[in-house]
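>>> No letters, just coordinates:
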């Protein structure tokens, strides 16, 4: 038996549960579904509009980097022909690598790879074009031209996506209900959804899926395999969907695995997805440790006047030390003393038990939005995350990193579930995914998942992106209390 739940005005009995799950996806329940056979008729308009910009960029870059004689106003016919040949070659290479295809579900990394391949092709083709034209050219000009035009192509696509985000792909999700619910929850976390779910298919045989996708006007089908599926059945499904022009996406069952850790391999004709282990002790980790200490040392010197002023302000408002020292758990469960500016009164720890009994505590964390123990100066420091600055000393000592999971208390670690101990595989951080994603506004489960995702998918590039996003998180004060 096959159950199909369309997400239109005629939605069936599960409408309330589905609406609760997929509301963040901007599913428009009143939208008129296209007629049967219209799944692939929506124009792919977002990419071809970039052709004039790519052509102009190639023409200007070629004129600046490849010209060795007259300017454009006094250029000879041969010079103009050279520039035109380079421009046409660049457009042809972009088309050959698929840079003009409107892949609404493709990540920015895919765009970078395609443009990079086109740039390498341009660097190889330009000397041939120049030699044919009979004009001398230094090799460095070719490399500069290829790199510059590739960078402009990337910028054009980023700007185009920001100004006019591509429409989400209309999909039907097929699979057992628990797996479907998990997929819907994951889709709901996307800030710019790549998919618009128009129907849910719970198959017993899968034979009606192509008809369902066509009737609902789906452009693609997401298949969540069951134990009853076999390669032959999936292949037949692909043949059936091919007739209607509907794409097939097959879930792997993996969660929170970054693309740079995966690679497609084959056992005969059977595709296998290799998942690489995180780089826990390699050269990049050692480079990160050195960079952490150097950056912390420089920051402490530059911020010394600010640190002194904050110390004075803390001590003037309330008696006691300017710094708060607390035992936290670092990498591999090794405890260390973490430094912060004191933001509470001296009786804060004594009052914690009273407040814990009064407040509802989620998971193992205790956090109050309006904590009566926080001083006026402390509230300002917390709002702008200035109370965290002394942790630069911990980074300099090698106990912490600039980017990493939140440093936990020993009492929290004692209550960890087995999987949560994975957070301790790396050094805790001054900032991290938890901070740029909401900090104290996150639930315990969300915080843990972000930390585990960081540990498993770490890269130097991800650290740089988190540092950049931290600036916006601090200025926006989100979750800072």
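Right, received. Where do you want to start? Predicted model, so just to flag it, every value in this text is computed and none were measured.
>>> all contacts plus neighbour counts: C-alpha atoms, from now on.
OK.
>>> where do the strands sit along this structure?
For the chain, the strands defined by DSSP state E occupy 3-6, 169-174, 195-202, 220-223, 247-250, 262-267, 270-275, 323-329, 335-341, 401-403, 429-431.
>>> The second one - contacts with which helices or strands?
In terms of contact count using 3 or more C-alpha pairs under 8 Å, 6 or more residues apart in numbering; DSSP states H and E, strand 169-174 is assigned the packing partners strand 195-202, helix 209-215, strand 220-223.
>>> also this one, for the comparison:
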């Protein structure tokens, strides 16, 4: 751990990184470097090269090749699936060369062009969030519309089945390729620490630390804070432990170059002075450094935030959470149908698990416990029994060995769990009977976790969880489960309540599969 010197100017190492600072005890503010002019004269065709964040160039090149290959392979598959693939195509029988050029060159090229113009290769949307997939789907609609228009305009008689199969197959293959490349990117970011954005946080120390904690919760996002530039005076940071170096009184752009950054994140009220943020944006023109703003709107999802400019003033309008309406009715219908189908399909598995429980320990197959549900109504949750029948009587002797905080009792090696029950917990199979609660409307497939009915009155922020039905899985389950603290679990549950959507539910269900297979936080 590096020692703190009396000056904020750190010696630059060969890698361009400053030494890590843990305790801030004294500062010597350096005179700020004169800012660069307001705007940088440059050619309309010249663009500054990215300083450090160059991962997107090879990543985009791989996507281009995969997308073109996916579209060509989809055409090949469609042509060989239908015998009348070329029937009716203009001069296809006389000169099939033109047909193959269209199918294996022009159509895949059209896909790539459509993806490009719809922003599917924009580095802002690559590797994180649903926007990349939305733009791929939008590109597929554009390609289908263009093919239909050209066929109509040229009076070309195409095989509908062949064209439809080629377009739908290309869309599915391109989405699959995006999922796989994103998975590889996330693995590199988590395990290697590369292919990310090196950020310099600018603002007051509490705001910068809050942004630091938020962006480092998800290494897959690729946002790596490397330095903090405080704006509230060096005295505010005296003696405080910080995970990255702290600077003050420096020219921000010079600091970015010194620490090898490529992104400046303005945190909270750092830009409270009128025109300050605009001047910073001017200073960064032509530098190849990104500028992002982290406003004081925590735990609010992007779809709820809209920019409404009024006389040059960009106002952030925050929509109310969707707690009623057609979307909620669709969610309820999806829950009931999925639960009914799931129960019918899982009957054989239920029988096998029931027999295994009976062999392991004499007693009931199911465990039913009162839980608090929607709007505070109490219901009895269904689960496969994983503990011995005297587990509740033995709880008092184990309270001091609780390994988690908050309302729940958790132990990684709970002696009350029998062998089959330990397997059911690790594989999350003990949760499957909750499909009965979902079918009855007491729970949902996705939602906050249901808490025991005898653990308090759910006062304060925790009570807001009761605005939606509890779920079999949720944001807490896919983010760490029992490995998370109580405060973090509550924060995730409240985030879901305020920002849920059908798309978000499907995303959580998809992530649940990976978490269950990895057995992360299950005990």
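Received it, and whenever you're ready, just let me know what you need. Here the structure is a predicted model, which is why all the values come from computation and not from measurement.
>>> related to what we said a few turns ago, need the helices and strands packed on strand 169-174 of structure 1 in a markdown table with mean neighbour count and distance to residue 472 of structure 1, can you?
Putting these into a markdown table (neighbours: other C-alpha atoms under 10 Å; distance: least, C-alpha to C-alpha, whole Å) gives the following:
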| stretch | mean neighbour count | distance to residue 472 of structure 1 |
| --- | --- | --- |
| strand 195-202 | 23 | 27 |
| helix 209-215 | 21 | 42 |
| strand 220-223 | 24 | 35 |
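>>> want to throw these into TSV with distance to residue 405 of structure 1?
Formatted as TSV, these follow (distance: least, C-alpha to C-alpha, whole Å):
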stretch	distance to residue 405 of structure 1
strand 195-202	30
helix 209-215	42
strand 220-223	33
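>>> Please name whichever of these is nearest to residue 294 of structure 1.
Nearest to residue 294 of structure 1 among these is strand 195-202 (43.2 Å), distances taken as C-alpha to C-alpha.
>>> Which stretch of structure 2 lines up against the closest one?
Mapped onto structure 2 using TM-score structural alignment, strand 195-202 of structure 1 spans residues 223-230.
>>> that older thread, ok, which of the helices and strands packed on strand 169-174 of structure 1 comes nearest residue 112 of structure 1?
With C-alpha to C-alpha, the closest approach to residue 112 of structure 1 among those belongs to strand 195-202: 21.6 Å.
>>> What is the closest one packed up against?
Contact partners of strand 195-202 of structure 1 among helices and strands, from 3+ C-alpha pairs under 8 Å, 6+ apart: strand 3-6, strand 169-174, helix 177-187.
>>> That one vs structure 2 - mean distance after superposition?
On superposition with structure 2, the mean distance recorded for strand 195-202 of structure 1 (mean C-alpha distance after the TM-score superposition for structure 1) is 2.2 Å.
>>> List the contacts of that strand.
Applying C-alpha atoms under 8 Å, 6 or more residues apart in numbering, the contact partners of strand 195-202 of structure 1 are 2-8, 25-27, 105, 168-177, 180, 187, 209, 212, 216, 218.
>>> Could you do stretch 117-132 of structure 2 as well?
Around stretch 117-132 of structure 2, the neighbours that count as contacts under C-alpha under 8 Å, 6+ apart are 56, 60, 63, 115-116, 133, 135-136, 138-139, 182, 185-186, 220-221.
>>> Please identify which of those is nearest to residue 345 of structure 2.
residue 133 (30.8 Å).
>>> Relative to residue 111 of structure 2, how far out is that closest one?
As judged by C-alpha to C-alpha, to the nearest Å, residue 133 of structure 2 and residue 111 of structure 2 stand 14 Å apart.
>>> From the neighbour counts alone, determine which of those two ranks first.
Neighbours around residue 133 of structure 2 and residue 111, counted as other C-alpha atoms under 10 Å, are more numerous at residue 111. The numbers are 26 against 18.
>>> Centre-most residue in structure 2?
residue 129 (5.2 Å; C-alpha atoms, centre = their mean).
>>> Can you tell me how far that one is from residue 299 of structure 2?
The spacing between residue 129 of structure 2 and residue 299 of structure 2, counted by C-alpha to C-alpha, is 15 Å.
>>> if we can go back for a sec, out of the strands of structure 1, flag the one nearest residue 123 of structure 1.
When those are compared (using C-alpha to C-alpha), the closest one is strand 262-267, at 27.2 Å.
>>> before we move on, back to that, mind putting the strands of structure 1 in CSV, distance to residue 38 of structure 1 included?
Below are those laid out as CSV (distance: least, C-alpha to C-alpha, whole Å):
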stretch, distance to residue 38 of structure 1
strand 3-6, 16
strand 169-174, 11
strand 195-202, 14
strand 220-223, 12
strand 247-250, 13
strand 262-267, 33
strand 270-275, 31
strand 323-329, 57
strand 335-341, 60
strand 401-403, 48
strand 429-431, 48
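>>> For the counterpart of residue 440 of structure 2 in structure 1, which non-adjacent residue is closest in space?
Matched by TM-score structural alignment, residue 440 of structure 2 corresponds to residue 397 in structure 1. Spatial nearest neighbour of residue 397 of structure 1, excluding adjacent residues (C-alpha to C-alpha, 6 or more residues apart in numbering): residue 293 at 7.6 Å.
>>> ok, now residue 391 of structure 2?
residue 416 (5.6 Å).
>>> Tell me, how many residues neighbour the one you found?
Neighbourhood size, residue 416 of structure 2 [other C-alpha under 10 Å]: 19.
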